[in-house]
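Asker: When you get a sec, could you give me coordinates for this:
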Amino acid sequence: YIAKECKRYETETGIVNKSTYWVVFELVWRDFCKFFAIKQGNKIFFLDGTLGREAHGTHPNSRKWGLDKRQVTAWREGKTGYPLVDANMRELALTGYMSNRGRQNVASFLALDTNTDWRYGAEHFEEQLLDYDIYSNWVNWLGAAGMMGGRLNRFNIVKQSKDYDSEGEYVKHWCPELESLPTDLVHQPWKMTKEQQLQYDVRLGVDYPNPIIAPTAPNPYNRKNNKGKGQKGGRDNKRGGNNPNRGRGQRQDMKSLKP
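Answerer: Presented below is the predicted three-dimensional model:
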């Protein structure tokens, strides 16, 4: 019905733009998730997803998953030391909602940067999201972790923060301890010198956590390592690929998502 009304609106007004396109696209994606889940059955809950054996060995998506409970707790509580991740996770905890852009970033961070069993993230979303849908949630987390094949999207958290919250307004709203930081530091506070920490009254490890993983930590999922047969390398995606519960709009600055 919604898709039909969008088409009617376009026909009657002659207005065809990205807004109407993405509404219909996301409805199609929602249906894809449902039919994909029905076809794959319980595989969507497996660690190796629908890749199965391909998730091991030399396949581009092969993984050795880990579980650091301290990292999982920090992620859940919005205390990772990465402002964009923390802001989104705090918003989720308080409101039961997170934007499409936020969902992509926090999922990429947990699964691909910390190398955590992606199902812990899917279960947390299941517990917290007011708009939770079993098909969209699990299929999109599966895709975010790279366990359903196709293109892998590993997000550059700092770049995403600068692109979608250039002034740091969204981050400062949900992480008020960073409110005094200038824009060149609010996206990566770990770059502050000791003098700057005193100047802005933000002490790393005291007022705001140190990053739970080093910003330059090596990761087997670097984009250059993800090109395989029938697969393009991961990229810092602006439109979104396989992403958790995708689609409440697309290009949207984070600051506009404050309550």
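
Asker: Every contact and neighbour count from this point should use C-alpha atoms.
Answerer: Fine.

Asker: At which residues are the helices of the stretch 1-150 of the chain located?
Answerer: 2-13, 18-40, 69-77, 83-95, 100-108, 118-128, 134-144 (DSSP state H, counting those that start in this stretch).

Asker: other SSEs contacting the fifth one?
Answerer: In this structure, helix 100-108 packs against helix 83-95, helix 134-144, with contacts taken as 3 or more C-alpha pairs under 8 Å, 6 or more residues apart in numbering; DSSP states H and E.

Asker: angle of it against helix 69-77?
Answerer: 170 degrees (axes from the mean of the first three to the mean of the last three C-alpha atoms, to 10 degrees).

Asker: if we can go back for a sec, want to try JSON lines for the helices of the stretch 1-150 of the chain, with distance to residue 166 as columns?
Answerer: Below are those laid out as JSON lines (distance: least, C-alpha to C-alpha, whole Å):
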{"stretch": "helix 2-13", "distance to residue 166": "32"}
{"stretch": "helix 18-40", "distance to residue 166": "22"}
{"stretch": "helix 69-77", "distance to residue 166": "23"}
{"stretch": "helix 83-95", "distance to residue 166": "11"}
{"stretch": "helix 100-108", "distance to residue 166": "14"}
{"stretch": "helix 118-128", "distance to residue 166": "26"}
{"stretch": "helix 134-144", "distance to residue 166": "24"}
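
Asker: this one next, for a side-by-side:
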Amino acid sequence: MKHLVWFRNDLRTEDQYALWKATQQAEKVIGVYCFDPRHFALTPYGFPKTGAYRAQFLWESVRALKRNLEALNIPLWVFYGEPETTIPELVKTHGITTLFTTHEWTSEERKVTDALKVQMPRIAFHELQDGFLFHPEDIPYPAAKEIPEIFTEFRKKCEKLSKIRPLVEPKAMPKSNYEITPELPTLASCGITPQSADKRTAFPFKGGENKALARLEDYFYTTENLSQYKQTRNGLIGADYSSKFSPWLAHGCISPRKIYWEVQQYEAEICKNEDTYWLIFELIWRDYFRYISQKHGNKIFQLNGIVKQKYEWEFNARKFEKWTQGKTPEPFVNANMKELAATGFMSNRGRQNVASFWAKEWEQDWRAGAAWFESLLIDYDVHSNYGNWLYNSGVGNDPRDRKFNIRRQAEMYDPKNEYQDLWNT
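Answerer: Below is the predicted model:
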């Protein structure tokens, strides 16, 4: 049996189901990743779907994956091209019989998967559920339509009735399995001009599985910052006010299960408190938005979202320019938007405020804001991005439909104006 692993948003070797399955009882295993040109094209708003900061982090993550697979004697072929065009050629030249990949269900990803299947009707195609904390087969909801619309209901029931699966490890292949493959396509070939993040960035890290594990080691065991996570997570300045795991989670450089089991070890050896639990709490939020996107499908991309409430939204290009450039009447919003543009990162507190301002204060089409985040954020994840924008815009899973008092938020979280001074001067 000759197996191919198609990597997408799962750029790791540890606890990666498709890779783990592929290395069981196979005479040959190879991997493939495609930098899809459609991901680097312009959006209807005129800016790139994938901006320079996220593209750089992605490239670093794929490079690290290639090296880590090499240690397992598994070659990784990396192309700049559409998967449904490039992968069939690889399958043909290597005599592949079976393809393993992580199941993706949102519309753009699904179209690519289906198009690839059409091109390879004789290839066994295995799509595995991965990237969750609570595996879909282990949650107390037999069908996606049963997922509750309130996060707290989902969390409490899963915490009570679901177990977290143990980690899985791929099997190393014999040296004869390895073959030399071409170097990665450059960012320039993807139409991306690399940019260096501003020195003020709160995310001075690189992409890749090794960097993710190093950050976990540092945040947990070197600094023991996990013991204060809930107290510091609403910070705005510096690398350590929060875990900063989100970019690596978004690209699949580390699994949520890996983080969960490390928290368990940390609690057993060092400290167990509300702060350590709160990191798990946030991982459950991440899971929840993944399940919400399964339940509602393309509704998460529609103006009125997943609820019946209707707002009178518009799209004003001039306001959009002011919002993206940090030239609104609100200094706190401006500081956050400038940080995003200069670094590809923004705190969770900042994201809530700028989204609320755009959708609730200026009453502008929230989907434009979501598209801007998709382009710039290093940690863009379709489920979390659109789930949070729906939530903050009043057409998602917020039962209270709250609107942020931006100035009050600034007083609470930036009382000395340190953050605003950092980015607005």
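
Asker: coming back round to it: quick one, which of the helices and strands packed on helix 100-108 of structure 1 gets closest to residue 10 of structure 1.
Answerer: Residue 10 of structure 1 lies closest, by C-alpha to C-alpha, to one member of these: helix 134-144, at 27.2 Å.

Asker: Quick check: the gap between residue 45 of structure 1 and residue 117 of structure 1.
Answerer: The gap separating residue 45 of structure 1 from residue 117 of structure 1 is 11 Å, by C-alpha to C-alpha, to the nearest Å.

Asker: How about residue 6 of structure 1, nearest residue that isn't a chain neighbour?
Answerer: Once flanking residues are discounted, residue 6 of structure 1 sits nearest to residue 20: 6.1 Å by C-alpha to C-alpha, 6 or more residues apart in numbering.

Asker: That neighbour -> structure 2?
Answerer: Counting by TM-score structural alignment, residue 20 of structure 1 lines up with residue 276 in structure 2.

Asker: Check the burial of that match by counting its neighbours.
Answerer: Around residue 276 of structure 2 there are 21 other residues, counting by other C-alpha atoms under 10 Å.

Asker: One more: residue 107 of structure 2?
Answerer: Neighbour number of residue 107 of structure 2 under other C-alpha under 10 Å is 12.

Asker: cool, residue 39 of structure 1 as well?
Answerer: 11.

Asker: What distance do you get for the equivalent of it over in structure 2 to residue 289 of structure 2?
Answerer: Applying TM-score structural alignment, one finds that residue 39 of structure 1 aligns to residue 295 in structure 2. For residue 295 of structure 2, the distance to residue 289 of structure 2 (C-alpha to C-alpha) stands at 10 Å.

Asker: Then residue 77 of structure 2?
Answerer: 32 Å.

Asker: Mind checking the helices of the stretch 1-150 of structure 1 for the one nearest to residue 167 of structure 1?
Answerer: helix 83-95 (12.2 Å).

Asker: before we move on, back to that, just name the most buried of the helices and strands packed on helix 100-108 of structure 1.
Answerer: The highest mean neighbour count among these, using mean count of other C-alpha atoms under 10 Å, belongs to helix 134-144: a mean of 26.

Asker: Over which residues of structure 2 does that one lie when aligned?
Answerer: Taking TM-score structural alignment, helix 134-144 of structure 1 hits residues 382-392 over in structure 2.

Asker: Can you tell me what sits against that stretch?
Answerer: Applying C-alpha atoms under 8 Å, 6 or more residues apart in numbering, the contact partners of stretch 382-392 of structure 2 are 286, 289-290, 292-293, 300-301, 305-306, 352, 355-356, 359, 366-367, 369-370, 373-374, 396-398, 401-403.

Asker: how big is the offset of that stretch relative to structure 1?
Answerer: Once fitted to structure 1, stretch 382-392 of structure 2 is off its aligned match by 0.7 Å on average (mean C-alpha distance after the TM-score superposition for structure 1).

Asker: List the contacts of residue 303 of structure 2.
Answerer: Residue 303 of structure 2 touches 365-367, counting by C-alpha under 8 Å, 6+ apart.

Asker: Residue 85 of structure 2: which of these is nearest?
Answerer: Nearest member of the contacts of residue 303 of structure 2 to residue 85 of structure 2, counting by C-alpha to C-alpha, is residue 367, at 30.1 Å.

Asker: returning to what we had before: which one, of the helices of the stretch 1-150 of structure 1, ends up nearest to residue 198 of structure 1?
Answerer: Closest to residue 198 of structure 1 of those is helix 83-95 (C-alpha to C-alpha; 19.0 Å).

Asker: tell me what that closest one is packed against?
Answerer: Contact here means 3+ C-alpha pairs under 8 Å, 6+ apart; on that basis helix 83-95 of structure 1 packs against helix 69-77, helix 100-108, helix 157-164, helix 169-174.

Asker: now the last one: which residue numbers in structure 2?
Answerer: Translated: helix 169-174 of structure 1. Structural correspondence for helix 169-174 of structure 1: residues 418-423 of structure 2, per TM-score structural alignment.

Asker: and that stretch, which residues are buried?
Answerer: 419-420, 423 (16 or more other C-alpha atoms under 10 Å).

Asker: Could you tell me where stretch 17-26 of structure 2 falls in structure 1?
Answerer: On structure 1, no counterpart of stretch 17-26 of structure 2 exists by TM-score structural alignment.
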